[in-house]
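# sequence plus the predicted model coming up.
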Amino acid sequence: MTSARTRRQRLHELLLALMARQEELPLMDSEHPELEGGLAPGRWLDQNRRTLQRYQALVRTAVTLDALLDAEDSPPDFSSG
């Protein structure tokens, strides 16, 4: 496996592990709400925006954890002059 492929696989696994720890992970609502009896369009957009932000936070966390794992695998050499 190439280094890029290995990293992509590790990111994928980290993201899945983070998602599994979530109590509830909402899905995007693809149906545009009707004005009568449903969510108002503004509320529908806001709900989907919050859902997207939650997923983005999980991805950023996975990327950060991956970078930390990389740093542990190859610590910088500060001994040279």
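In hand now; what should we look at?
# drop to CA atoms for contacts and neighbour counts, all remaining ones
Fine.
# residues of the biggest helix by length in the chain that come out buried?
Taking DSSP state H as the assignment, the helix of the chain that covers the most residues is helix 41-73. Applying a neighbour-count criterion of 16 or more other Cα atoms under 10 Å, the buried positions in helix 41-73 are 44-45, 47-48, 51, 55, 58-59, 61-63, 65-66.
# also this one, for the comparison:
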Amino acid sequence: MADSSHSAERRRRIHDLVLGLLARQGELELLAGDGAGIGGGGGDPALWLERNRRVVQRYQALVRSAITLDALIDQEVGRHP
């Protein structure tokens, strides 16, 4: 049970870090479903799929950054209890 509690706490911390990183990004890009969004390419599926791929990669980078920050914080707290 302690592991699931620790896991839930870590997930919450990472979630908070992701939200903080997103807030610093300025404009929030959303995935396009049909190419009708800004820069959607006028309905060309190849263009909006490529755009969606780039958007997802940016979000993945934010999540990886949050995970790294959380691990660094955990490491520092462990060194200086």
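That came in fine, so what should we check first? Note that the coordinates shown come from a computational prediction; the quantities given were computed from them, not determined experimentally.
# re earlier: distance to residue 19 of the first structure added to the buried residues of helix 41-73 of the first structure, as a markdown table?
Output for those, formatted as a markdown table (distance: Cα to Cα, whole Å):
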| residue | distance to residue 19 of the first structure |
| --- | --- |
| 44 | 23 |
| 45 | 23 |
| 47 | 19 |
| 48 | 17 |
| 51 | 13 |
| 55 | 9 |
| 58 | 7 |
| 59 | 10 |
| 61 | 11 |
| 62 | 10 |
| 63 | 14 |
| 65 | 14 |
| 66 | 15 |
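# circling back: and the longest helix of the first structure, how far from the second structure on average?
Here helix 41-73 of the first structure is compared with the second structure after superposition; its mean distance to the aligned residues, by mean Cα distance after the TM-score superposition for the first structure, is 0.5 Å.
# start and end residues in the second structure for that helix, please.
When the second structure is aligned by TM-score structural alignment, the counterpart of helix 41-73 of the first structure is residues 45-77.
# roughly how far is the matching stretch from the heart of the chain?
4 Å (Cα atoms, centre = their mean, to the nearest Å).
# stretch 5-20 of the second structure too?
If you compare the mean C-alpha spot of stretch 5-20 of the second structure with that of the full chain, they lie 12 Å apart, counting by Cα atoms, centre = their mean.
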